[in-house]
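Trainee: Prediction below, plus the sequence it came from.
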Amino acid sequence: MPPKVKLTRMSQQTGTRCMDDDWTGTSDSAIRKRLQNRLNQRIYRQRRKAPSKTREDRENDSIIEASQLTRAINP
């Protein structure tokens, strides 16, 4: 008897909400592409909505790191 294959979710399926969004096993390329585009668009919108660090926040972080390094070198 051959060894059984453990089935797990693929990383591409992390954004699927229901079985209708699952494009794996779809043989029609047009349908598969439409499902993949829908999933990628949803992920893109979630990333844009998520708060990101502004340029000013990144500059402040680098200033703080530089001052900490200076203190470590010159106690």
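Mentor: Here it is on my side, so go on.
Trainee: alpha carbons only for contacts and neighbour counts from here, please
Mentor: Fine.
Trainee: ok, longest helix in the protein?
Mentor: helix 29-49 (DSSP state H).
Trainee: Buried residues of that one, list them for me.
Mentor: Across helix 29-49, burial judged by 16 or more other Cα atoms under 10 Å covers 32, 35-36, 39.
Trainee: Helix or strand next in line after that helix, which one?
Mentor: helix 55-73 (DSSP states H and E).
Trainee: Identify the residues contacting that following helix?
Mentor: Taking Cα atoms under 8 Å, 6 or more residues apart in numbering as the criterion, no residue outside helix 55-73 touches it.
Trainee: ok, back up a step: please dump the buried residues of helix 29-49 into CSV; it should also carry distance to Asp57 for every row.
Mentor: Listed next are these as CSV, based on distance: Cα to Cα, whole Å:
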residue, distance to Asp57
Arg32, 41
Leu35, 37
Gln36, 35
Leu39, 31
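Trainee: Pasting the second one now:
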Amino acid sequence: MASAPAAGDQSQRFRRPGEPGRAAAGPDVVIGEGAAIVLVPADELLDGRPYTPGTARLLTRFLASPEYTRLAAAG
């Protein structure tokens, strides 16, 4: 298992829209003890996963937004 980068080490930071590099994948995400994270493609977000009502509304609004459309087009 890869170790987490040292504090302040920016070499492993995630790509931001418009930045060169690659997008993060599941193994790239380092999280704290006992937590779990799953990176889900946008077209699978609302496929019946158990979200709170507020989370479902927020995801639905964001996926329909011009900002998401712009980010998705940027790759």
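Mentor: Everything's here; your move. Small disclaimer: the values here were computed from a predicted structure and weren't measured.
Trainee: so what number do they get for TM-score?
Mentor: The TM-score (TM-score structural alignment, normalised by the length of structure 1) is 0.27; 29 aligned residues with a Cα RMSD of 3.0 Å.
Trainee: now, the most widely separated pair of the buried residues of helix 29-49 of structure 1?
Mentor: Spanning the widest gap among the buried residues of helix 29-49 of structure 1 are Arg32 and Leu39, at 10.7 Å by Cα to Cα.
Trainee: Now do the buried residues in the longest helix seen in structure 2.
Mentor: Under DSSP H, the helix in structure 2 containing the largest number of residues is helix 53-63. Within helix 53-63 of structure 2, no residue counts as buried by 16+ other Cα under 10 Å.
Trainee: same check, this time on stretch 57-71 of structure 1
Mentor: Buried residues in stretch 57-71 of structure 1 (16+ other Cα under 10 Å): none.
Trainee: wouldn't Phe62 of structure 2 be in contact with Tyr68 here?
Mentor: Yes - taking Cα atoms under 8 Å as the definition, Phe62 of structure 2 is a contact partner of Tyr68 at 6.3 Å.
Trainee: Can you give me the distance of Arg42 of structure 1 to Ala30 of structure 1?
Mentor: Arg42 of structure 1 sits 18 Å away from Ala30 of structure 1 when distances are taken as Cα to Cα, to the nearest Å.
Trainee: Please read the previous query as pertaining to Arg48 of structure 1.
Mentor: In this view, Arg48 of structure 1 and Ala30 of structure 1 are 27 Å apart by Cα to Cα.
Trainee: again with Ser67 of structure 1
Mentor: Distance, Ser67 of structure 1 to Ala30 of structure 1, using Cα to Cα: 56 Å.
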